[in-house]
Structures are given as structure tokens and as C-alpha cells.
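A.B. asks: Predicted model and sequence below, questions to follow.
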Amino acid sequence: MRVAMIGTGYVGLVSGACFADFGHVVTCIDKDPSKIERLERGEIPIFEPGLDDLVARNVREGRLFFTLEGAQAIKDADAVFIAVGTPTRRGDGHADLSYVYAAAEEIAGLIDGFTVVVTKSTVPVGTGDEVEAIIRKTNPNAQFAVVSNPEFLREGAAIEDFKRPDRVVVGTDDERAQAVMRDLYRPLSLNETPIVFTGRRTSELIKYAANAFLAMKITFINEMADLCEKVGADVQSVAKGIGLDKRIGAKFLNAGPGYGGSCFPKDTIALVKTAQQYGAPTRLIETTVEVNTARKKAMAEKVAEAMGTRELTGKTIGVLGVTFKPNTDDMRDAPSLDILPALQAMGAKVQAFDPEGAKEAAHMLAGVEFKSGAYDAAEGADALVILTEWDQFRALDLDRLKSLLKTPVVVDLRNVYKPAEMERHGFTYASIGRG
């Protein structure tokens, strides 16, 4: 089948490359000349394990193309995917749908014959109706169906998630559109992947509901971690004890400094705003947003407490990891964006290392000195903070680390190390929820 993918951001590029790897002919379209030039040179503008090889292979085999001018690709396509950004709108917290609606207008004047228009972007309930209205108004004679097909890709594991998903959700009542979507995802039938067909509005809500539930789960275990510290319990054992219950499950029960990234912060706020708009407030999600925001801000105080002082003037703090999670260079709403400036406001000098995120972070974290390695970040520091659990931080040479630090204080916000081991090596060690 022929696919046009509008947007070459995280979702569009991964989805386009994976569809091409399924055997479809995919053209990825973007308005950014520099991004298209880089992609045509074989440079991947984001860090995602395995994506560079996947893109290169499918370009080489003639199934994946990149272009600024997508008119012909849209005209020839069996399915046109809208995979543009939907950032939080300034001022009111709603999702900014301007890029989605602009794409719909562009598509309307170009489709030729029956075409399935798929919203892959994360959009509030009712967006598909508006996209359909825009296309119908712009081109009353167009033959098309608008379908919701939300993505459930974890950064750092996106290719695996696309090719071996828990489920595929498709929102449409149009039988012709259902047939096209079945053909697009037919390669997944070998894995017996469930394809859930629903109404379009239901599909749109499934995406938000899924992310909001996971955000609540993270926030719940973080609150349990705070309680564990007060009563002398171990949050990791609590998480294991409840996670073995199949009704709960073990995933997303890792206590830490709060959730971040491109999805959870944006989607929880958008769901809250949508619910308020329809007069059905989501109190649990509202509280989740509030608690998570407060948690990220409180982590700087935790670092100061471990150092035995609230006055950090003249102190140097080393930081390992600044991206919101490992195996990505994504800095969107990363906890580091709250924690590091708070440490600086308390008077500290901050030096940090991140395997992939330093270039992006340097634009967002003024005054932070970025180092070339983990041990460089620790050298001369009065305390070391483990903020992102990259694999290369899991087996540090503790004796070397101690020799480099000015004072042997380690604040482990991801519970990478065992308290007994750190104490045995002579560290003052603080972690999350292990009272």
C-alpha cells in the first residue's frame, strides 16, 4: 500500500519507517527543510535505538522517502497519516491543534479517489470530527474517511512497540476504512496482535485514558515512597508485593523524581481540560498533575538534605543523566528542568553528563556545565545525583567515584544502587522510598 506520513517527528518518523519495513511504500513529509535534508543524508534527528538502521535499510530498498513537497504522495496515497505535534497551548492548557488542522486543509485539496485520513497525533475527543468537517468544507466532492489510530510508543523502545504492540486501536465506523487499516497492519497478524475497532471518539479517549492511568500509577508509587521513608519501609519491596497481583501489574511502579517526557505531562493536562470543558471533571488526574509538579520541585530539597545543609552557595553538584528517561535524547518536561535550576537557585554550581541529551539540554539548562563522562561529572563535586538510570550508570567503579568526589555524598533518585553496598564503600547515600 502507499502511505503518506505528514510530520517527521518522533511518532511520524518511527511509524513511517516501521510501515516501510512492513513492505508498504511510505513518503514522509515535513515543512522543515533542514530536517528533510538531514534525513535524505541519512542523519536521524532524534535518538532512538535501531532507528538509524531501520531508516537506512528501507531507503536503500526503495520503500521510504522524504520530501518537502508532499502533493503527489498525498494524491497517490491509500492512507494519509497526520503525525504532527500537538503541544500544550499557552494560556489555557488545551492541546494546540493548529498543526493538525493545517494538515487537514492541505490534504483536502490533494486526495484523489477514496483515501483514509488517519490522525496519529494525540488529539482530544472530537478532533476527528473537526478534521472531517475541514476536509468536507474545503473539498465537498472528496471521497475519504477520517480514522483515529493513536500511538502507544515508548521512547527508547519505539520500534519494538510498533512491531510487537499490545494492541492496535482504530477508531472508525467506515467499512472501507476498516479494510484499509487491516491491510496496513496485516503483518502484525503473525504476532496475533489484537486490533481493537471502536468509534472514533472512543479511540481518541483511549489514548488519553491510557497515559493518564500510567501517570497516576507512577504518582501513586511516588507517594508510597514518601510514606515508606517516614515509616521505615522499602518502596521497592512494596512495588514488588503489589505488582505481583495481576490486577495491578509491575510496570510503572518504579519510584523516582516524577514523570516527564513528551506524553504524560501534556496528555494529562489535556485530558483535565477536556473533562472540565464537558462538565465531567477528572479529580484523580487533576491531583496527579499537581502532585507530580510538586514532586519534581521538591527533589532539590532532598539533595540539600542529604548534604546536610540548605545553603548550597560554593557547593558543586554532579548530575548523571538529564533526559526524562534513558535511551532517548528527549528533554521535554524532564525532571531535570525543575531540579537543576532549583539547585542553582540555592547557590550550587551544577556539572552534568548525559550520554545523548547534553546537546539539547545545553539550550534549556543555562549555567549547567556539561562534562564528557560520568566520572568527569563527579570530579570535585560535593555531591553526586543520579537523575536518569542510563545503563552505563548502573555499574560505576565506586572506589574511583569516591576518590573523585570532594565529599562522598550520592543522591540516587532512581534507586540504582543498594544502600548497604553504598554504605560499605563509605558513601553518605540517599535514595527514594527506602526508609
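C.D. replies: Okay, I see it. Numbers count the residues shown, from 1 in each chain.
A.B. asks: drop to CA atoms for contacts and neighbour counts, all remaining ones
C.D. replies: OK.
A.B. asks: Hmm, Val11 and Cys28 touching each other?
C.D. replies: No: using Cα atoms under 8 Å as the test, Cys28 is too far from Val11 to be in contact (11.2 Å).
A.B. asks: Counting neighbours, go ahead and name the busier of these two.
C.D. replies: More neighbours surround Cys28 than the other of Cys28 and Val11, with 28 against 23 (other Cα atoms under 10 Å).
A.B. asks: Return the residues in contact with that one.
C.D. replies: 4-8, 12-13, 16, 64-67 (Cα atoms under 8 Å, 6 or more residues apart in numbering).
A.B. asks: what do you get if the cut-off is 7 Å, keeping everything else the same?
C.D. replies: By Cα atoms under 7 Å, 6 or more residues apart in numbering, the contact list for Cys28 reads 4-8, 16, 65-67.
A.B. asks: That one belongs to a helix, doesn't it?
C.D. replies: No: Cys28 is assigned strand when assessed by DSSP: H, G, I helix; E, B strand; the rest coil, not a helix.
A.B. asks: how near is it to Asn149?
C.D. replies: 17 Å (Cα to Cα, to the nearest Å).
A.B. asks: Alongside the first one, take a look at this:
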Amino acid sequence: MEVDMRIVMIGSGYVGLVSGTCFADFGHEVVCVDKDQRKIDALNEGIMPIYEPGLEQLVAKNVAEGRLKFTTELESAAPFADAVFIAVGTPSRRGDGHADLSYVYAAAKEIGQLIRPGAVVVTKSTVPVGTGDEVERIIRSVRDDFEFYVASNPEFLREGAAIDDFQRPDRVVIGVNEPEAAHVLNEIYRPVTTNSAPMLQMARRASELTKYAANAFLATKICFINEISDLCERVGADVGDVALGIGMDKRIGSSFLNAGPGYGGSCFPKDTLALLKTAQDHDASLRIVEAVVAVNDSRKRGMGRKVVHAMGGDVHGKSVALLGLTFKADTDDMRDSPSLAIVQTLQDAGISVRAYDPEGMANARTMMTEVTFCEDPYDAMTGTDCAVIATEWAAFRALDLQRTKDLLKEPLMVDLRNVYSRAEMEGHGFRYHAVGH
């Protein structure tokens, strides 16, 4: 495929690296820029800073074909770019919960000194409404001698399925205030829009809000089904049946209706909080989103209490095998993972924790104390009083149940992801506790 556009991606974290790599795979010439020299050195050696299925191979392919490069030097690439994407972190700001936009604004200031006439600066980072206006003001304060454009292009990537989401999206959202910016972004995304993915063009502020609204709605679905699962346990219903029954309604849909220990990761926790702060700044009430944040926070420690209850309540000196640490399968992301609150709750009750996760152990070691990290799930379960499935990794769906039973002191499993069926587990002689049935 012929090179169509020259793109600079500022930030080589999750969003920047996946987006930049996929743009390169579309045939564009992409330079990913990051201030972290160690990260850039590792990427140039083919070592990924994150775990994402298929990413390492796709990076290697596009580097070998000359379309993808990594550098710390923005000045070597930005002056030649048709589009400069800002894909830096916007974590919750300590103290007040607002999105920390310092990295976005610092990038904007650097860009302003380097871009060429007619270039489009695109915020790929998740940012509150009005951020694009400030980015434009910052750039114009250092670059008022020619025309440039600022656009919004939020990402809708699921960790663990990010490449497929980028290359075959439900939709591409662009927020533009000028036709020139729309033209550049349409050219960049032509490979996906020609395959019938709709391009939704709207004003910049609407685009910025769309990202937060989408994440808040999905978080609401998770919290809704989790509360329904608690009711199911009390009335003798199966939340799986309920989820199936409501999910087949096309107005609702089946995604994000899997009962579990609550949402975590890099997006939903910070984005719901940032949306609330934006609403407060504009004197608007978002009572539903407020409830979602509160319900999810209490849910995580509630799952720890569920394990304590399953173990009989008198648990001091007992041990648990925690299978899964990341907030979901197929990622190494530990940010706001339910396992953090679960471990703390178990430890507060006097339970010692042995843990295993296929990809998240390195990150978990920096966030958890007094946890024994094990070589595999069977190592974790050896001599413990209870096995707890906290993340739905495929490896935990195919456990040797007889071996599992033999390794545990008691045949007790608490399945917080509903990986197994009650009939199967009880047929193998387990005392089985799931979520919502």
C-alpha cells in the first residue's frame, strides 16, 4: 500500500502505540515519540511496554517495512507531519479527581513550535470538553504566523482486543471545526471507512464528550448487572439467565452484562470521575454516574467479603489462592483492578494470599504487599483453603478440577467471573460459590 500520510504520534503508551502501529499498517508513515528513553530503546529492540495480543508481531512487521519508527526527538518528525496526534496520559489528578491535562498541554506547546502550515493536531487522549479549545489557544500563542487545525479523535479500544477494534471499528468519531481538518482525518482513516465503518463527523466539543458518555454508559451497564446479580442470589435466580433475557432486547444488547467483581482498568474509573467533575464545573447533575462510581467502589471490597463469608467467617490464619490479578483477561493492566481491593479485604481479615496471573505479575508486585506470587495456578492453590477466580483468563477456564481439588485443603472455590457451572463444580465434589446464582 502506498504511503498516504505522514503521522506523528506523541505518547507510546497503550493508546499511542496501538494507534500508531495500526496507522502504519494502513500504509501511512508513522513516527511514535515518547520522552521515556528506556521505552523508546526497548521498542527499537522489539520489546513491548505493554501486553496486547498481536501487538509485538504487528510492530515488528511495520518496522521491518519501514513505515513505523520510534524516537524521543519530536523536532525530527513534527515539521514534516500532516497530522500530529496527542496520545499522552490523562490520569485522575491527585486531590480533586479532575483529569490531569498537564501532559496534553505540554505536548501542545512543543507542537506549536514545530508544526508546518496546514497541519492538523489531533487529541487522541481522553480529555474533558473544551480541551481542544485550550490546545488551540496554546499552539496559537506560539504559532500565530500561519493556519493550523485542532481536532478530536477519541479512541474506543478494548484492552485485549485493541488491534481488531482499531482496524475494524464500530465507528470512527472525529470532532472538527474546519473542513480542512475533516479532509485530513478522512484520508487517514480511508482504509477502515472504505470497509463500511461509519465516520461520524461532529463538532470538536461533542466528540470530546462522546468518549466520556460512552464509557460512563458501559460502566453503568456493568454496575447494573452486578446489582441485579446480588438480588438474584437473594431470590434464587440465576443472573446468567436474567442477563440473557434482557440482553437479547436489541435496545439493551448483551455486551457488558457479565456479572463480576466490578470494573477497573485505565478508562472507566478515571473517565467516570472526570465526567462527574466536568458536570460539577458546569453546574449539571449526573446522579446516575455518581451512583455508578459509588456502587463500583463498594463492589470490589464486597467481593472480598464474599470470599470471607464462603470460608465460614472465622478465617484468621487461613489462606486463599487468587487466580487472576489484572482487571480483565488478555492485558497486563493492574490499574484499579478489583483484585487490589479484594486482596486488601482478605488480608484485613487475617487471610494470607497466594496469587497467579499469566501477564500481570510484574505490575502486581509494585502494587501489592505481603502476597506470595506463584509460578502457575496449581502452585498458587497448593495447600490453600480456598481458590478464588478473580480474572477470566482462558487458562482458568480449563483447570484440571481433580488436581485442583487434591491441592486444596478444602474443595472450596469462589468464582467471581462465573467461569464454571454449578453443576460441573458440584459434580466434582466442590463447594462452589459464584456471582448471581
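C.D. replies: All right, it came through fine. Bear in mind the structure is a predicted one, so any value in this text is a computation, not a measurement.
A.B. asks: got the contacts of Cys28 of structure 1 as TSV, with neighbour count columns?
C.D. replies: Output for those, formatted as TSV (neighbours: other Cα atoms under 10 Å):
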residue	neighbour count
Ala4	28
Met5	29
Ile6	28
Gly7	24
Thr8	24
Gly16	28
Phe65	22
Phe66	22
Thr67	20
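A.B. asks: Make TSV out of those and add distance to Ala79 of structure 1.
C.D. replies: Listed next are the contacts of Cys28 of structure 1 as TSV, based on distance: Cα to Cα, whole Å:
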residue	distance to Ala79 of structure 1
Ala4	6
Met5	9
Ile6	11
Gly7	14
Thr8	16
Gly16	12
Phe65	15
Phe66	16
Thr67	17
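A.B. asks: From those, which land in strands?
C.D. replies: 4-6, 65-67 (DSSP state E).
A.B. asks: what's the farthest-apart pair in these?
C.D. replies: Ile6 and Phe65 (12.0 Å; Cα to Cα).
A.B. asks: what's the longest helix in structure 1?
C.D. replies: The single longest helix within structure 1, with elements called by DSSP state H, is helix 200-231.
A.B. asks: Strands of the stretch 201-350 of structure 2, start to end?
C.D. replies: 319-323 (DSSP state E, counting those that start in this stretch).
A.B. asks: Give the helix, strand or coil label for the residue of structure 1 positioned farthest from its centre.
C.D. replies: If you look at how far each residue of structure 1 sits from its centre, by Cα atoms, centre = their mean, the farthest one is Asn141, at 38.5 Å. With three-state DSSP as the basis, Asn141 of structure 1 sits in coil.
A.B. asks: Identify the residues contacting the equivalent of it over in structure 2.
C.D. replies: Counting by TM-score structural alignment, Asn141 of structure 1 lines up with Asp145 in structure 2. Under the criterion of Cα under 7 Å, 6+ apart, Asp145 of structure 2 has no neighbours.
A.B. asks: if I line the two up, what does Val123 of structure 1 land on in structure 2?
C.D. replies: So, by TM-score structural alignment, Val123 of structure 1 is matched to Val127.
A.B. asks: Can you give me the distance of the corresponding residue of structure 1 for His183 of structure 2 to Asp173 of structure 1?
C.D. replies: With TM-score structural alignment as the criterion, the equivalent of His183 of structure 2 in structure 1 is Ala179. Ala179 of structure 1 sits 11 Å away from Asp173 of structure 1, going by Cα to Cα.
A.B. asks: Compare those two (neighbour count), which wins?
C.D. replies: Taking neighbours as other Cα under 10 Å, Ala179 of structure 1 and Asp173 compare with Asp173 leading, 15 against 10.
A.B. asks: The nearest residue to the more buried one once chain neighbours are set aside: neighbour count?
C.D. replies: Leaving aside its sequence neighbours, Asp173 of structure 1 sits nearest to Gly199 (Cα to Cα, 6 or more residues apart in numbering; 6.1 Å). By other Cα under 10 Å, 15 other residues sit near Gly199 of structure 1.
A.B. asks: Pull out the buried positions in stretch 71-91 of structure 1.
C.D. replies: 71, 73-88 (16 or more other Cα atoms under 10 Å).
A.B. asks: What lines up with Cys18 of structure 1 in structure 2?
C.D. replies: By TM-score structural alignment, Cys18 of structure 1 lines up with Cys22.
A.B. asks: so how many other residues sit close to its match?
C.D. replies: 23.
A.B. asks: and it, which of the three is it?
C.D. replies: Cys22 of structure 2 - assigned by three-state DSSP - is helix.
A.B. asks: Can you tell me how far it is from Val122 of structure 2?
C.D. replies: 16 Å.
A.B. asks: Many thanks, I have nothing further to ask.
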